[in-house]
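Engineer: Next input, structure requested:
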Amino acid sequence: MRHEDLPAAEQDALDAATFRRLLAHLDANRDVQNIDLMILAGFCRNCLGKWYAAAAEEHGIELAPEAGRERVYGMPYADWKRDFQAPATPEQLTAMGARANR
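Structural biologist: All right, here's what the predicted structure looks like:
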């Protein structure tokens, strides 16, 4: 069976379960820095938080952008940044610059 052959409710359930698994994976791998995600994939935890808030808005739900970030980080962003974000290395900054110039 293909994804598009499933009823919409089942597609939504699988999509939601996958998103929850992604968040759990990111939470279990806090050593992976946002800049590393941006370099490799072009998105990071902050992007996911923005997308979450945008999806809420698309569904007519008022959700502060910070609430979207908290959903992704599992805590206030300031706490995550203080406890888990390392300063970017020169190599990371170079790689990020190269990605931006593609």
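Engineer: make it CA atoms for all contacts and neighbour counts henceforth
Structural biologist: Fine.
Engineer: And the longest helix along the chain, what does it pack against?
Structural biologist: For the chain, the helix that runs over the most residues, judged by DSSP state H, is helix 8-28. Under the contact criterion of 3 or more C-alpha pairs under 8 Å, 6 or more residues apart in numbering; DSSP states H and E, helix 8-28 touches helix 65-73.
Engineer: In terms of secondary structure, what does the helix it packs on contact?
Structural biologist: Against helix 65-73 (3+ C-alpha pairs under 8 Å, 6+ apart) you get helix 8-28, helix 45-58, helix 77-84.
Engineer: Could you look up the next helix or strand downstream of the longest helix of the chain?
Structural biologist: helix 34-41 (DSSP states H and E).
Engineer: Check the contact between residue 64 and residue 52; I expect there is one.
Structural biologist: No: judged on C-alpha atoms under 8 Å, residue 64 makes no contact with residue 52 at a distance of 10.2 Å.
Engineer: before we go on, could you also do this sequence so I can check it against the first one:
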Amino acid sequence: MDEQTRLELEAAAFRQLVQHLRERTDVQNIDLMNLAGFCRNCLSKWYKAAAEEKGMSMDYEEAREIVYGMPYEEWKKCYQTEATAEQKAKYDAVQAQSAH
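Structural biologist: Model prediction:
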């Protein structure tokens, strides 16, 4: 596979992942962190870092809006729920394990 095709396929897969996460507003970031070790905010940080590697200026909120499909504060108001005690405990346990 040539480099351009690889880049195009990776970009298409990323776009599909972002679209899927935009549609699955029922899946909270804490759930993603607990199961996969990353969340929408992580994707936003990676996007911002990639832009900066290319010499582009992008702030975190701009990157979040690209990933969330709307300003983050709006997404929180519409879709974010309070994490349960169980979610928080699992998050703490996962974070403690990954620190080792």
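Engineer: out of residue 64 and residue 52 of structure 1, which sits in the busier spot?
Structural biologist: Set residue 64 of structure 1 next to residue 52 and count neighbours by other C-alpha atoms under 10 Å: residue 52 wins out with 19 against 13.
Engineer: Now which residue in structure 2 aligns to the more buried one?
Structural biologist: Superposed on structure 2 with TM-score structural alignment, residue 52 of structure 1 falls opposite residue 47.
Engineer: on that earlier part again, could you say which of the helices and strands packed on helix 65-73 of structure 1 is packed most deeply?
Structural biologist: helix 45-58 (a mean of 17; mean count of other C-alpha atoms under 10 Å).
Engineer: Apart from its neighbours in sequence, what residue is nearest residue 95 of structure 1?
Structural biologist: Nearest non-adjacent residue to residue 95 of structure 1, counting by C-alpha to C-alpha, 6 or more residues apart in numbering: residue 39, 6.4 Å away.
Engineer: Apologies, that question was intended for residue 29 of structure 2.
Structural biologist: Residue 29 of structure 2's closest residue in space is residue 39 (C-alpha to C-alpha, 6+ apart), at 5.2 Å.
Engineer: what about the residue opposite residue 77 of structure 2 in structure 1 once aligned, distance to residue 75 of structure 1?
Structural biologist: Alignment note: residue 77 of structure 2 maps to residue 82 in structure 1; criterion TM-score structural alignment. Distance, residue 82 of structure 1 to residue 75 of structure 1, using C-alpha to C-alpha, to the nearest Å: 11 Å.
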